[in-house]
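> need coordinates for the following:
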Amino acid sequence: MDEPAVRFADLETLVAARGPPGAEYPVADAFAELVEPHVDSVGYDEMGNVVATSEGDPDAPEILLAAHTDELAVLVEDVTDDGFLEYAMLGGHYKGNFPGQRVRVGPDGVLGVVGPKSRHYMSGDEKESLAEDLVVDVGASSRAEVAELNVEPGDHATWDREVAELAGDRVTGRALDDRLALAVLLGVARTADTDATVHYAATVQEEVGLRGARATGFSVDPDVAIAVEIFPADDYPAGGDDGPGVELGEGPVVEFGDGTSEYLFGGVLVDRRTRSWLETAGESAGASLQQAVMIGGTTDATEFQQVRGGRHAGAIAVPCRYTHSPVETVSLADAHETAAVLAEALETPFPSRDEVRWG
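Next up, the predicted model:
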């Protein structure tokens, strides 16, 4: 089997396609076109989820590998009389990322800016606090001028950032969460050699509640489901106070679990059989693996584990600095290793309960 590789050109294509929650079709179409030569079938459901299937032996397991197509965005709620766009946030934004940013709005990608209050008019407290009451300025002076730009309430806006190369093997851009994982799936699909039936899924609306995963998990109903993600790295000066827990360049992260609080509410607890399967594959692939719990967020694995009668589910992730920002930053070496681990896992028998402790 050829070594799976994540292609920068794929990543450029996937990031260039914009995919706010609920309007991910450009990303879904880009993924479908790229994966189609390497699978037996490609299908869409009514939500916009894509499932590309490589058929295997009927007696072998069915495995779902999934990454999501949506990205953080804002929803235009209203247009003011003087032509500014008021918005609601879609997904887990940090308000500090907004002032001074450029965005693309609506179906035609109209350029807009999110301008901060001039420092000259700020009080002392305002200079040290997060901005409030921000709007998008597209250069219009009235509601009518906004309408002429084909922008209206209900449209979306995403950051005006593409993917770019930094020094070494590092790349940066918006929406690497989760376009990088889609590029990982493409690397696996191009090279996988397995008896298993493999479903490569591109799910929608992950950032607003794992909604696409619920539909995909129900319709596919695999034996094992793995969410492919990014994982927040903390290996930089503002990353954390206790030293890095997850670092760029140290290999993919196999999750123990995740959740929305320190008590791991609303997330996934990964069973030992699934972890053992991924870890064994990592050893066989010669990959470095990191292990961690993600607090303050969840993955599609949560829905995959619970839907229908339940199944084995877990998550493997590429470390990423500055998550949920316009400048997410990753190491391509980590992405290559993630693809290698998944490709090896597809050739590794899933362990029986005799091989690992119950659970």
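
> CA only for contacts and neighbour counts going forward, please
Noted.

> which SSE is immediately downstream of the helix ranked longest in the chain?
As far as residue count goes, and with DSSP state H defining each element, the longest helix of the chain is helix 176-191. Following helix 176-191 in sequence order, the next helix or strand is strand 197-203 (DSSP states H and E).

> the nearest residue to D334 once chain neighbours are set aside and I316, how far apart?
Nearest-residue entry for D334: G251, 4.8 Å, with adjacent residues in sequence omitted and distances by Cα to Cα, 6 or more residues apart in numbering. G251 sits at a distance of 10 Å from I316 (criterion: Cα to Cα, to the nearest Å).

> what sits in contact with each of the two?
In the contact map built from Cα atoms under 8 Å, 6 or more residues apart in numbering, the residues linked to both G251 and I316 are T338.

> list the contacts of A201.
A201 makes contact with N49, V50, V51, A52, L64, L65, A66, A67, H68, T216, according to Cα under 8 Å, 6+ apart.

> and for the last one, the neighbour number?
Each residue near T216 was counted by other Cα atoms under 10 Å, and the total is 27.

> and stretch 179-197, what's buried?
By 16 or more other Cα atoms under 10 Å, the buried positions in stretch 179-197 come out as 179-192, 194-197.

> ok, the residue nearest to L332 when sequence neighbours are not counted to T203 distance?
Nearest residue to L332 in three dimensions, chain neighbours excluded: D169, at 5.6 Å (Cα to Cα, 6+ apart). D169 sits 27 Å away from T203, taking Cα to Cα as the criterion.

> the two: which has the busier surroundings?
T203 (29 against 12).

> thought the more buried one was touching L64?
No: contact criterion Cα atoms under 8 Å: T203 and L64 do not qualify, at 11.5 Å.

> before we move on, what SS does A9 have?
Following DSSP: H, G, I helix; E, B strand; the rest coil, the label given to A9 is helix.

> and this one, so I can compare the two:
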Amino acid sequence: MERTAVKQEMKEMLCDFTSIIGVSGEEQDVVRAMAARLKPYADEVKVSTLGNLTAVKRGSRPGPTVLIASHSDEIGFCVKYIYEDGFLAFDKLGGVPENLMVGRKVWIGRNRVPGVIGAKPGHLMTPEEARTVRGAKDLYIDVACSSAGEVRALGIREGDRAVFADTVSEMANPDFLCGRAMDNRAGCTVVCELMKLCADGDFAGTLVVGATCREEVGMVGARALGHAVHPDYVIAVDTVPAGDTPDQPRRGLLPISIGKGPAVLLADGCDCSHQYGVFSSVHPAIRRAIENQSAAQGLPVQWLSLVGFLSTTDAAEYAYAGDGIPQASFAIPRRYSHSPVELLNMNDLVDMVCLLQGIVEKENETINLDFLAD
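Next up is the predicted model:
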């Protein structure tokens, strides 16, 4: 398919996926939408009882099994308690920045009941209160009801998920899109498009594309998916913060930009020197495969190490599955992480899907996963 057509198709798919509420633990609607996209092109599609999605396409020749998976969930909130006067206490699910919550519009539950995260009037705040960031335990959601009964009549109940009320906006340059849940509906878009592009099965081995559940609350689904599929190697498709804004003057700290190609996280995770953490390191054979396809197709790839931050991907958990699965983190740069206005460039998604297609169709037949091959 011609690149412009692929980009338009992926843009429409991304807008569709980001319109769905799928906070950690309640990803069902996202998984349904992905399964519907995958079924016409896959040999089989399955959803585990935990909530992991897999779609399998068997190639025309013998070869290894590669798992290429995103995660289906997004950050958000969970209704904790319904007060008698109609306000809602809530918990955060995932890394929602506390300084982004006050005064935000939210949607609650599958019915998208509108609400706002309440804020004390600025006229009544003390100078100290105006400077203080309040956490979720000190805030509440207002759904304009005067009693718990009214709230329940709207269909809201404890445990319902909520998200920032935001949809995708196209910037003046239509290649740039912003909105909530780009992390990781962008990855969901990539794996669905990849399955379509590889639907003729003209490759060696087996392609499994997937979507894990509950990544944002501890990469819960990844280890289970690795055990279930037991692939020869895995590529975790996710997003990564870009360092190309004025508040990131140290380019060496986060040396990637949006619109300059997908990024390979050569090493990423929390600094484990003083406490337990998580860590992922790209397998040399997967690095070579990406380098080969970048050169063959003339497509850019950004390379970086991202260690010492509270940032990693499902790749860190795949390393513990089975006998330890060779893995890589392949990430789409985006600005304003975990905010309602995550901003990315569609060309990075298209480049990524082209590179992944090249790995499946050209590299899978000869990939040498021997760790001592270099």
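
> show me how far the longest helix of structure 1 is from its chain's centre.
Computed by Cα atoms, centre = their mean, to the nearest Å, the separation of helix 176-191 of structure 1 from the middle of its chain amounts to 10 Å.

> other SSEs contacting it?
Secondary-structure packing of helix 176-191 of structure 1 (3 or more Cα pairs under 8 Å, 6 or more residues apart in numbering; DSSP states H and E): helix 8-16, helix 25-35, strand 62-68, strand 197-203, strand 224-232, strand 328-331, helix 332-345.

> quick one, which of those gets closest to R353 of structure 1.
The closest approach between R353 of structure 1 and any of these, judged by Cα to Cα, belongs to strand 224-232 at 14.5 Å.

> who's in contact with that closest one?
By Cα under 8 Å, 6+ apart, the residues outside strand 224-232 of structure 1 that reach it are 61-67, 176-178, 180-181, 246, 253, 274, 294, 299-301, 304-305, 311-323.

> ok now do the equivalent of D137 of structure 1 over in structure 2, which residues does it touch?
Residue-level alignment of D137 of structure 1 against structure 2, with TM-score structural alignment as criterion, gives D142. With contacts defined as Cα under 8 Å, 6+ apart, the neighbours of D142 of structure 2 are G86, F87, L88, G115, V116, I117, G118.

> look up how far F77 of structure 2 lies from D142 of structure 2.
14 Å.

> also G205 of structure 2?
41 Å.

> repeat for L355 of structure 2
From L355 of structure 2 across to F77 of structure 2, the span is 35 Å (Cα to Cα).

> just give me the residue right at the centre of structure 2.
Among the residues of structure 2, the one closest to the centroid is N184, at 2.0 Å (Cα atoms, centre = their mean).

> need the counterpart of that one in structure 1.
Under TM-score structural alignment, N184 of structure 2 pairs with D178 in structure 1.

> got the contact list for its match?
The contact partners of D178 of structure 1, taken as Cα under 8 Å, 6+ apart, are A67, H68, T69, D70, E71, E229, I230.

> go again with 6 Å.
Listed by Cα atoms under 6 Å, 6 or more residues apart in numbering, the contact partners of D178 of structure 1 are H68.

> show me what contacts D57 of structure 1?
Contact criterion Cα under 6 Å, 6+ apart gives D195 as the residues in contact with D57 of structure 1.

> if we go to 8 Å?
Each residue near D57 of structure 1 by Cα under 8 Å, 6+ apart is listed here: D195, A196, T197.

> hmm, back to that, what's the distance between the residue nearest to the centre of structure 2 and F176 of structure 2?
Distance check for N184 of structure 2 against F176 of structure 2: by Cα to Cα, it reads 16 Å.

> aligned partner of S48 of structure 2 in structure 1?
Applying TM-score structural alignment, one finds that S48 of structure 2 aligns to D45 in structure 1.

> could you do P262 of structure 2 as well?
Applying TM-score structural alignment, one finds that P262 of structure 2 aligns to P252 in structure 1.

> which ones are touching that match?
S288, L289, Q290, I316, A317, V318, P319, D334, A335, E337, T338.

> ranking those residues by neighbours, who comes first?
V318 (36 neighbours).

> which helix or strand contains it?
Applying DSSP H and E, one finds V318 of structure 1 within strand 312-321.

> average offset of that strand relative to structure 2?
When structure 2 is overlaid, strand 312-321 of structure 1 sits 0.6 Å from its aligned residues on average, using mean Cα distance after the TM-score superposition for structure 1.

> on contacts alone, who are the packing partners of that strand?
strand 224-232, strand 253-259, helix 272-285, helix 301-306, strand 328-331, helix 332-345.

> where in structure 2 does that strand align, residue-wise?
Per TM-score structural alignment, the counterpart of strand 312-321 of structure 1 in structure 2 is residues 326-335.

> could you do stretch 79-97 of structure 1 as well?
Residues 82-100 of structure 2 are the counterpart of stretch 79-97 of structure 1, counting by TM-score structural alignment.

> same deal with stretch 107-126 of structure 1?
Mapping stretch 107-126 of structure 1 onto structure 2 (TM-score structural alignment) gives residues 110-129.

> measure the matching stretch end to end?
The separation between the terminal residues of stretch 110-129 of structure 2, taken as Cα to Cα, is 34 Å.

> residues contacting it, please?
Stretch 110-129 of structure 2 is contacted from outside by 21, 101-108, 130, 139-144, 154-155, 165, using Cα under 8 Å, 6+ apart.

> any idea what R272 of structure 1 aligns with in structure 2?
Aligned counterpart of R272 of structure 1 in structure 2: P284 (TM-score structural alignment).
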